[in-house]
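Trainee: Requesting a structural model of the entry that follows:
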Amino acid sequence: MAHIWQGLKSGEWLTATRARSYSLMLLGFCVIATLAWIALSDSLLDRNGKPLGTDFSNVYAAGKLTWQGRAADAYEPALQHAAEKAVFGGREVPFFGWHYPPFFFAIAFAVAAFSYAWGLAIWIASSFAAYLLVNRTILPRPETLLVTAAFPATFVNIGHGQNGFLTAALLGGALHLLDRRPWLAGVLIGCLAYKPQFGVLIPIALLAGTRWRTIGTATGTVAALIALSLLTLGGDVWHAFADSLKFTQGVVLEQGDTGWEKIQSIFSALRMWGATVHTAYAVQIALGLALAASIAWLWQSDAAFELKAAALATGSLLATPYVLDYDLVVLAVAIVYFTRHGLKSGFGSFEISLLGAAWAVPLLSRGVAGVTGIPLALLVLLALHSFIVRRALLGDATSAVTPDAIAQV
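Mentor: You can find the predicted model right below:
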């Protein structure tokens, strides 16, 4: 037992060879499983009667409605569901709601210009490429592409046809460009407004860091996106979006129709355990305030930028009550930034093992929560954020572990 504890503390168990082997094995298994799942499908419906790319069907259907001049209908569940069924020749398919701000119709409009299969393939391939490029740019090592490609959250995201790759690419790209091209970083942050729940802590970080140019361009980008959507789609679509928020909050989030095990927030964990909505919100708000304080302190401090970036990524995932397991793709941004800092300054006790746990947790989070009620991803996110802040507080005093093996990961 002492040997195991020491191995976890030092991280010596995670050698470069093992990291590559684990990545290759998981990547190979998931590629084969994905191809088999596609091969066993029937006219774009899988063996469970769900569309290939499941959630992508709501994007594609919303795009078709936009082509028909009926974008606002996407916010009406009955009409959106009818549009989704029409995509598959009128066959019965599960309902996947459209909850995005109107400027995300641009993506839906673009993919709906193709057949469903080609639209899905283009969406996944292009966003995945952006995700890989950003992470490889942040941590320019040959191993980065393999480890980030095999990151289990990528397969969850691909299976759902979701936008985790885009979210991670926008956040990671903005952080990478913040000092180099602050105005371009602002544009990327502005585009990230398509997932407004992930933007709670970003303004706090930018204000604490006095990043005025980025704040200005981010604000201008959001204003431009809103104006463009009003110009192209009209004002009714924004009224429909506002009216749909009650449904999204009440049915999707508070009642847990999505599935508590899929949502990785402290709000969802408490609701899964039987807490009232008010109690769950109170704890979520308390956590959000603590996260905001940690981000404000960190971003106005002289801590390494890698720690600021990693903390913002983990904090953004923790601060929202509505974060699903495919959103954990954003966790890759925190992992690569924290790894980059460790490679330069050394790793503290348990940091390497915690990074390994963070990499693996999207593979297990939904299943473990569904069977045991333990929110594994939430616990790992809390631990990783705490370790990042602790590292900033103590500086290089924690940098006691510098094994050569992990230096290649």
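
Trainee: Could you use CA atoms for every contact and neighbour count after this?
Mentor: Noted.

Trainee: For the stretch 301-409 of the chain, just list every one of the strands.
Mentor: Along the stretch 301-409 of the chain, counting by DSSP state E, counting those that start in this stretch, no stretch forms strands.

Trainee: show me where it has helices.
Mentor: Counting by DSSP state H, counting those that start in this stretch, one finds helices in the stretch 301-409 of the chain at the ranges 305-319, 331-345, 351-372, 376-394.

Trainee: buried ones in the last one?
Mentor: Meaning helix 376-394. 376-378, 380-382, 384-389, 391-392 (16 or more other CA atoms under 10 Å).

Trainee: that older thread, now render the helices of the stretch 301-409 of the chain as JSON lines, adding distance to residue 203.
Mentor: Shown next, in JSON lines, are the helices of the stretch 301-409 of the chain (distance: least, CA to CA, whole Å):
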{"stretch": "helix 305-319", "distance to residue 203": "11"}
{"stretch": "helix 331-345", "distance to residue 203": "18"}
{"stretch": "helix 351-372", "distance to residue 203": "25"}
{"stretch": "helix 376-394", "distance to residue 203": "18"}
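
Trainee: Out of the ones you listed, which is the most enclosed?
Mentor: helix 305-319 (a mean of 26; mean count of other CA atoms under 10 Å).

Trainee: now it, how far from the chain's geometric center?
Mentor: Helix 305-319 sits 12 Å away from the centroid of its parent chain (CA atoms, centre = their mean, to the nearest Å).

Trainee: For that helix, enumerate the helices and strands it packs against.
Mentor: Other elements packing on helix 305-319 under the criterion 3 or more CA pairs under 8 Å, 6 or more residues apart in numbering; DSSP states H and E are helix 202-208, helix 277-300, helix 331-345, helix 376-394.

Trainee: The structure of the following sequence is requested for comparison with the preceding one:
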Amino acid sequence: MRKDQRHWSFKRFFHCEGRENCPTFQFFSSRAFNPKKWSPIVIGLLVLFVFLDAILFSIFKPATDWAPLWVGGQLSWTSPRLAYDTELVSALQVPLVGATSDRPFVYPPSALLLFAPLSTLSFPAAFLLFSVLSVALFARAARPFKPQPLLLLVAPPVVLAILAGQPTILVVALILFGLAQLDQKEGWAGVLFAMAAMIKPPLLLLAPIALAGGGYWRALLTAGATATAIGGASLAVFGLDAWLAWLSALPAFKVLVTEFEPLLRNAVTPYAMFVRMGLPPYFATACAALVVIPIAWLSFAKTRDMRIRLVTLAGGALLLSPYAMNYELAALAPAVAALRLERIRDLIMPAIWAVSLFVTVSLVGLLAVYAWAVVQLVSRWHDAAVPTEADTICLRT
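Mentor: Here you go, the predicted model:
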């Protein structure tokens, strides 16, 4: 493979020989940034997205979710175990974002390897640096999907995740890089998936099944080795107490999610929906598992379409996870922004996905995108199974 034909590399990302050869320049100079080439359908969706973004900026205070990450990072320098003391972490956030309810640090100690260095900066500086780097990597990683760049960056779930200071954007960028490299540099893909999983494990719940379905055994091996190395590094730096404190804090966090109405209302999972309806929540998880596990396996075994793989991997994980909030819909943004928007009906699914943030039924938006991916997977599988006319002639002869 020639150098100029590679999908991406860190060297090409940071060092471009002429802007015409720079993938980042090509991304931001595409037709999506030329209003003269926008179709009325794209303009309509863009107007909807910007309108919803304005609502988000009017009702959400920036960096509210970055506060527990920054505070947890600071505490890890002195006593990592205290990062999982919900009362202490919540109290230390008051000078940063004002009076809040319980806002625990819930990420594993492996994530502190990222947040601890950032916490050495001031709160605003750390938030700004983390946001800029996350968006830059996200935009670059999404390029193989060929999305409409402007739609991608102003999509309400993406804006919400950035505004809140969630690491979702960074984690999704790592997943996108991994998907792009899976059929070329399988080992590196496993490394990237493991890095993402050690920051936000729920989004990678289905990764082992998906990789096994596609026969990506080298990726599985390198992912396991990388996860072990990162876990070992966090154990050496923060100690066993930090991991024990995290495991001890998980039951309390589960109670907080299931009993605190604002969190429950903004959750995106079937588990949370069943809790709200007073139904057995684990029944929802079991039903979801019966669907998303075989779909994840088949999507990596039967197609190389990265949009389908992303939705069935990350979207399926959200359907399976007990806890995930509405900003996690940003994980599906590259697939949504890459849709062909040519007819009015093409607006239905992206509109449902975006509007569902505001009507306390974000699960509907997730299901809409996931159903699209499943339909695409089945149709491609069917097309591949039906012999063409040329195949029929060859068989007859």
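
Trainee: Taking the centroid of structure 1, which residue is nearest it?
Mentor: residue 327 (2.7 Å; CA atoms, centre = their mean).

Trainee: ok, that one to residue 395 of structure 1 distance?
Mentor: Separation of residue 327 of structure 1 from residue 395 of structure 1 (CA to CA, to the nearest Å) stands at 30 Å.

Trainee: what does residue 59 of structure 1 give?
Mentor: From residue 59 of structure 1 to residue 395 of structure 1 the distance is 45 Å (CA to CA).

Trainee: Who has more neighbours out of those two?
Mentor: Comparing residue 59 of structure 1 with residue 395 by other CA atoms under 10 Å, the one with more neighbours is residue 59, at 30 against 13.

Trainee: Can you give me the distance of the more buried one to residue 229 of structure 1?
Mentor: In terms of CA to CA, residue 59 of structure 1 sits 16 Å off from residue 229 of structure 1.

Trainee: next one: residue 222 of structure 1
Mentor: Taken as CA to CA, the span from residue 222 of structure 1 to residue 229 of structure 1 is 11 Å.

Trainee: now swap in residue 125 of structure 1 and tell me
Mentor: 26 Å.

Trainee: Ok, residue 186 of structure 1 next?
Mentor: For residue 186 of structure 1, the distance to residue 229 of structure 1 equals 19 Å [CA to CA].

Trainee: pretty sure residue 339 of structure 2 is touching residue 147, no?
Mentor: Yes: counting by CA atoms under 8 Å, residue 147 is a contact partner of residue 339 of structure 2 at 7.4 Å.

Trainee: circling back to that earlier point, mind checking which of the helices of the stretch 301-409 of structure 1 is nearest residue 27 of structure 1?
Mentor: helix 351-372 (12.1 Å; CA to CA).

Trainee: Identify the residues contacting the closest one?
Mentor: 8-11, 14, 151-153, 156, 260-262, 325-326, 328, 331-332, 335, 339, 374-377, 380-381, 383-384, 387, 406 (CA atoms under 8 Å, 6 or more residues apart in numbering).

Trainee: Next, the angle helix 376-394 makes with it.
Mentor: 150 degrees (axes from the mean of the first three to the mean of the last three CA atoms, to 10 degrees).

Trainee: OK, contacts around the closest residue to the residue nearest to the centre of structure 1 other than its chain neighbours?
Mentor: Spatial nearest neighbour of residue 327 of structure 1, excluding adjacent residues (CA to CA, 6 or more residues apart in numbering): residue 164 at 5.0 Å. Applying CA under 8 Å, 6+ apart to residue 164 of structure 1 gives the contacts 154, 157, 326, 327, 328, 329, 330.

Trainee: ok, now with 10 Å
Mentor: 127-128, 131, 153-154, 156-158, 170, 324-331 (CA atoms under 10 Å, 6 or more residues apart in numbering).

Trainee: Kindly report the same for residue 102 of structure 2.
Mentor: Going by CA under 10 Å, 6+ apart, residue 102 of structure 2 touches 86, 87, 88, 89, 90, 91, 93, 253, 256, 260.

Trainee: ok, back up a step: please enumerate the shared neighbours of residue 222 and residue 229 of structure 1.
Mentor: Common contacts of residue 222 of structure 1 and residue 229 (CA under 10 Å, 6+ apart): residue 103.

Trainee: I'd like the distance between residue 266 of structure 1 and residue 326 of structure 1.
Mentor: 16 Å.

Trainee: Show me what residue 125 of structure 1 lines up with in structure 2.
Mentor: Residue 125 of structure 1 maps onto residue 132 of structure 2 when the alignment is built from TM-score structural alignment.
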